[in-house]
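> Take this sequence and fold it.
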Amino acid sequence: MSARDRAGSVTVAVVLALVIVNILALSRQIVMDHGEGTLPPRHSGRRMLSLLRHSETPPWKSIDSFIQPVTVKPKPDETSVYWHIPKSGGTNAKSYFGCLGLALVSKTGGLAKYGVAEEDRLEIFKPFENSNARFVNVDVTTTEGLDRAVKLGLIQSSIADVIFFTNPTIIEGLFDTEHKGRVMAMFRNPVDRLISKFYYLSIASWEPNYQPTWDGMDLGVWARDHDTDHNFVLRTLMGKKARHLTEADLTHAKQLLSERFIVGLSNKYEESIRRFEAVMLVDEKIDSDTRYKCNSEFFGSRIEKKNANDHPQVEPGSEIYNIIAENKLNWTWRSTNT
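Modelled structure (predicted):
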């Protein structure tokens, strides 16, 4: 590989970060008005996920009908949705919002052990002692849970402050013209995210996708032979398999992020959380004492200690860093620079 090609691979993350920085600048522009789209056909959660899982059509065909543009001023009765990209600060964000006492929708709300997951009405409950964390008794990460959330009118009720999800395809099944969502996401340098994923899943025996065979494996061997993450963010956003991604998908994704997503950067974590708080109108919902307490607990000198998994650092520009960048992000790099 030539020095020029190697330099290109190393700067993949920089280019992607610059794209996101531009998105951050655009997302600051919040104004009053936006025209309404047309009401999309309603599907059950099971039907919606089935359609999207077996389709190569991006899950944003009727986006005007269910997602607010970043240029529309937030409203008190809006429901925000947080796209939790693995190893990009989503767990920390969930804990922080829980500390504030916001009403969250996550897997916790669907756990039978809390005794409310089968109720025929929406409820907010507090599952943990000595914690402000509040959850709505639904879980939209499963087809059954999504069906139940739609049936009970989760969005129409405005009971939830923020919904955490890992699959963007659920959004179209939840929202409609009269009840549009506000989408947020935290992005991380993609090479750093992959390295963190490798070390975390090699020891995280509590995770369903725990990979004990990775423990002790050479990072370079893993990157070449075992990682299947290929363009994870892009293929997840577009609802496609990696081999079917095109340059048009990259263009579409960048447009979606710039026009519809409130974007945060993990290396500017506190600033990004402040942005999310602004669109969720947290200052109007949560008293100042609680905000101060949670800020003291989660930010400043403590920000790196929450949900952190210590592992060897890989320096940008090193051989292994370049291998990961080239092997896993070369398609995105070529597309971004054409």
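> can we go C-alpha only for contacts and neighbour counts from here?
OK.
> distance of the spatially closest residue to Trp222 that is not a sequence neighbour from Gly45?
Counting by C-alpha to C-alpha, 6 or more residues apart in numbering, the nearest residue to Trp222 once its immediate chain neighbours are dropped is Trp214, at 7.5 Å. Applying C-alpha to C-alpha, to the nearest Å, one obtains 35 Å for the distance of Trp214 from Gly45.
> And those two? Which one has more around it.
When Trp214 is set against Gly45 and neighbours are counted by other C-alpha atoms under 10 Å, the residue ahead is Gly45, at 26 against 18.
> Can you show me the helices along the stretch 1-150 of the chain?
Assigned by DSSP state H, counting those that start in this stretch, the helices in the stretch 1-150 of the chain fall at 3-10, 12-27, 45-53, 90-100, 143-151.
> okay but Ser9 is in contact with Asn330, surely?
Yes: with contacts defined as C-alpha atoms under 8 Å, Ser9 counts as touching Asn330 at a distance of 6.9 Å.
> Does Leu329 touch Gly8 like I think?
No: Leu329 sits out of contact with Gly8 when judged by C-alpha under 8 Å, with a separation of 10.7 Å.
> follow-up on the earlier one: between Ser9 and Asn330, which is the more surrounded one?
Comparing Ser9 with Asn330 by neighbour count (other C-alpha under 10 Å), the higher total belongs to Ser9, at 24 against 17.
> check contacts around the residue nearest to Gly98 when sequence neighbours are not counted.
The shortest distance from Gly98 to any residue that is not its chain neighbour, by C-alpha to C-alpha, 6+ apart, is 4.0 Å, and that residue is Ala133. Taking C-alpha atoms under 8 Å, 6 or more residues apart in numbering, we find Ala133 in contact with 95, 97-104, 126-127.
> ok, 10 Å please
94-104, 125-127 (C-alpha atoms under 10 Å, 6 or more residues apart in numbering).
> quick one on the thing from earlier: turn the helices of the stretch 1-150 of the chain into TSV, columns for distance to Pro76.
As requested, those are exported to TSV (distance: least, C-alpha to C-alpha, whole Å):
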stretch	distance to Pro76
helix 3-10	43
helix 12-27	18
helix 45-53	26
helix 90-100	17
helix 143-151	20
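> quick one: which of these is nearest Pro74?
With C-alpha to C-alpha as the criterion, Pro74 lies closest to helix 12-27 of the helices of the stretch 1-150 of the chain, at 12.1 Å.
> list the buried ones in that closest one?
Neighbour-count burial for helix 12-27, with 16 or more other C-alpha atoms under 10 Å as criterion, is recorded at 12-13, 15-17, 20-21, 23-24, 26-27.
> Here is the second sequence; please produce its structure so I can put it next to the first one:
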Amino acid sequence: SAIRPTIRSKPLYHFSIKRPRRNVTKRSIATLPYLECVQEETEETTRPYYGGRDIFRSPRLALALSLFVCSAGGYRRFNELWISRKDPSTTASVTTHPDEDVTYSLGGLENLEQRGSFLRTKQHVIWEVPMGNATTTSFEDFSSVKPSLLLNNYLTLSLHFTKDSLRNMIFLWHIPRSGSTTITRIASYCVGLTLSTEIGKSEVIRGINELRIMEDSDGIQFANVDMSYPLGIQQAKALNVGQNDDIDLISSPYLWDSASVFDGAYKGYMIAMFRHPIERAISLYYYMRKSPLYVKQLAGLTSIEQYAKSSLVENNWLTRFLSNTLSGQLTPKHEGIAKEILRVKCLVGLPMSETVEERWSARKKYYFGIGEPKVEGSEARNTLYKQNTFDLRLYEYAQ
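Alright, predicted model coming up:
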């Protein structure tokens, strides 16, 4: 008998009504915006593959977030301007006493917003003398009031941080034994920036009265100025270092004095590398022991315990240089000034302890036989803690 093919009236599979198999991941991609949810059937629950129909949900959410951020920034800026115009008590008082050094305080600035507006606006400084007479000096008078230099000549990070290399340059606040020297070396060797630091002290001795860009045997380009002490900073100001387009980076430990190098048109980007105050103090001691410059000062000090109790040990170095109170007694008001300057003016850098400090110290000890001994729990460490109580809180704030 002849074999005849079987004729079917409809196909074997009808994809429009076929159900997906169980426990099989669906690989098809939905192309229609209003496609019904396709679900995977399991023994316990069902999970949708396609999450929703509203294709305009993400754009609307992004638009809402953008409007919220813009409105918050506008409100903050308006609030700062309103406080600076409405509250006349946002002034800084500088009081002198017959037997004490000058101390700075922010009178009338009880909350953080008012202190922030004080550091971002041009107010007046009341100078109170022991006789009771008071004179008002504008912030524009750079010769008599130092706070104006710091407030006006360094860029405010919270307001704008746009790079303008033709008018502004980097100012690296040099904190001893914290990595600042490493930053300047990277900037000169790797990036090729022209420096204005203490490296020009050898050229200052020659007595050249004009600004020159020098180059040493290693290819480092630097200006013939010395920014490591106040007199050298005054000479740099006279040579218009802050307005010179050939200089890329200025570095100095004297934050307030260096502000005079800049002006209203040419400002500085303030950056700084921080290190734990106790570790920095210990590192400074062992550095001074190996340096021939401090042989006479450390002649009678044979241990770090003796150094911690001597007059050579630093006392809250960070807080004093930030608040411009190099001597005298510190108060919580000086700590508040230091924290506010960090918040508003400074771009903070912190070392990576695992990759930089611990590993590099281990390599130095292994290859060169040098290293700083640990003084955990010792009497010297406890004494250093007492000498750096303000700096410890300031370092935690910077973190």
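> just the strands in the stretch 1-150 of structure 2 please.
Counting by DSSP state E, counting those that start in this stretch, one finds strands in the stretch 1-150 of structure 2 at the ranges 39-41, 46-48, 92-97, 100-105, 124-128, 134-138.
> What separation do you get for the equivalent of Ala338 of structure 2 over in structure 1 and Met238 of structure 1?
Following TM-score structural alignment, the counterpart assigned to Ala338 of structure 2 within structure 1 is Ala253. Applying C-alpha to C-alpha, one obtains 7 Å for the distance of Ala253 of structure 1 from Met238 of structure 1.
> Might you report the residue contacts of the residue nearest to Trp222 of structure 1?
Trp214 of structure 1 is in contact with 198-203, 221-222, 226, counting by C-alpha under 10 Å, 6+ apart.
> What of Leu219 of structure 1?
Each residue near Leu219 of structure 1 by C-alpha under 10 Å, 6+ apart is listed here: 195, 198-199, 225-226, 314, 320-321, 323-324.
> can I assume the match of Ala338 of structure 2 is in contact with Leu237?
Yes: the pair Ala253 of structure 1 and Leu237 qualifies as a contact (C-alpha atoms under 10 Å) at a distance of 7.1 Å.
> ok, Pro59 of structure 2 - how many residues close by?
The burial metric for Pro59 of structure 2, expressed as a neighbour count using other C-alpha under 10 Å, is 10.
> Then Pro74 of structure 1?
Every residue meeting other C-alpha under 10 Å relative to Pro74 of structure 1 is counted, giving 20.
> Just give me the match in structure 1 for Glu41 of structure 2.
Under the alignment defined by TM-score structural alignment, Glu41 of structure 2 is left unpaired in structure 1.
> More neighbours: which of Ala253 and Met238 of structure 1?
When Ala253 of structure 1 is set against Met238 and neighbours are counted by other C-alpha under 10 Å, the residue ahead is Met238, at 23 against 18.
> distance of the aligned partner of the more buried one in structure 2 from Ser143 of structure 2?
For Met238 of structure 1, the aligned position in structure 2 is Ser323, judged by TM-score structural alignment. Distance of Ser323 of structure 2 to Ser143 of structure 2, computed by C-alpha to C-alpha: 18 Å.
> OK, contacts around the closest residue to Arg46 of structure 1 other than its chain neighbours?
Across the structure, with C-alpha to C-alpha, 6+ apart as the measure, the residue nearest Arg46 of structure 1 apart from its sequence neighbours is Thr143 (4.7 Å). By C-alpha under 10 Å, 6+ apart, Thr143 of structure 1 lies in contact with 44-50, 149, 170.
> can we see that at 7 Å?
The contact partners of Thr143 of structure 1, by C-alpha atoms under 7 Å, 6 or more residues apart in numbering, come to 45-46, 49.
> repeat for Lys146 of structure 2
If you count contacts by C-alpha under 7 Å, 6+ apart, Lys146 of structure 2 has them with Trp256.
> what's the distance between it and Leu394 of structure 2?
22 Å.
> Please apply the same query to Ile170 of structure 2.
Ile170 of structure 2 sits at a distance of 23 Å from Leu394 of structure 2 (criterion: C-alpha to C-alpha).
> can you check Arg320 of structure 2 too?
Distance of Arg320 of structure 2 to Leu394 of structure 2, given as C-alpha to C-alpha: 11 Å.
> So which residues of the stretch 51-200 of structure 1 form strands?
Listed in chain order, the strands found in the stretch 51-200 of structure 1 under DSSP E, counting those that start in this stretch are 79-83, 103-105, 124-125, 134-136, 162-165, 181-187.
> With the stretch 201-338 of structure 1 instead?
Secondary structure of the stretch 201-338 of structure 1, counting by DSSP E, counting those that start in this stretch: strands at 261-265.
> quick revisit: among the contacts of Trp214 of structure 1, which two are most distant?
Farthest pair in the contacts of Trp214 of structure 1, by C-alpha to C-alpha: Ile203 and Val221, 17.3 Å.
> The closest residue in space to Val191 of structure 1 that isn't next to it in sequence and Ala13 of structure 1: what is the separation?
The shortest distance from Val191 of structure 1 to any non-neighbouring residue, by C-alpha to C-alpha, 6+ apart, is to Ala325 (6.1 Å). Distance check for Ala325 of structure 1 against Ala13 of structure 1: by C-alpha to C-alpha, it reads 8 Å.
> and for the two, which residues touch both?
Counting by C-alpha under 7 Å, 6+ apart, the residues touching both Ala325 of structure 1 and Ala13 are Val191.
> Contacts only, for Leu350 of structure 2.
Each residue near Leu350 of structure 2 by C-alpha under 7 Å, 6+ apart is listed here: 273-275.
> Which residue in structure 1 aligns with it?
Match for Leu350 of structure 2 (TM-score structural alignment): Leu265.
> if I look at Asn267 of structure 1, how far off is Asn189 of structure 1?
Using C-alpha to C-alpha, one gets 8 Å for the distance from Asn267 of structure 1 to Asn189 of structure 1.
> Comparing those two, which residue is more hemmed in?
Set side by side, Asn267 of structure 1 and Asn189 show unequal neighbour counts under other C-alpha under 10 Å, the larger going to Asn189 at 17 against 14.
> Per the alignment, name the residue of structure 2 opposite that one.
The equivalent of Asn189 of structure 1 in structure 2 is His276 (alignment by TM-score structural alignment).
> neighbours around the nearest residue to its match once chain neighbours are set aside, how many?
In space, not counting the residues next to it along the chain, His276 of structure 2 is nearest to Tyr395; the distance is 6.7 Å by C-alpha to C-alpha, 6+ apart. Using other C-alpha under 10 Å as the criterion, Tyr395 of structure 2 is surrounded by 17 other residues.
> I'd like to know how far Tyr395 of structure 2 sits from Arg57 of structure 2.
Between Tyr395 of structure 2 and Arg57 of structure 2 the distance is 44 Å, computed by C-alpha to C-alpha.
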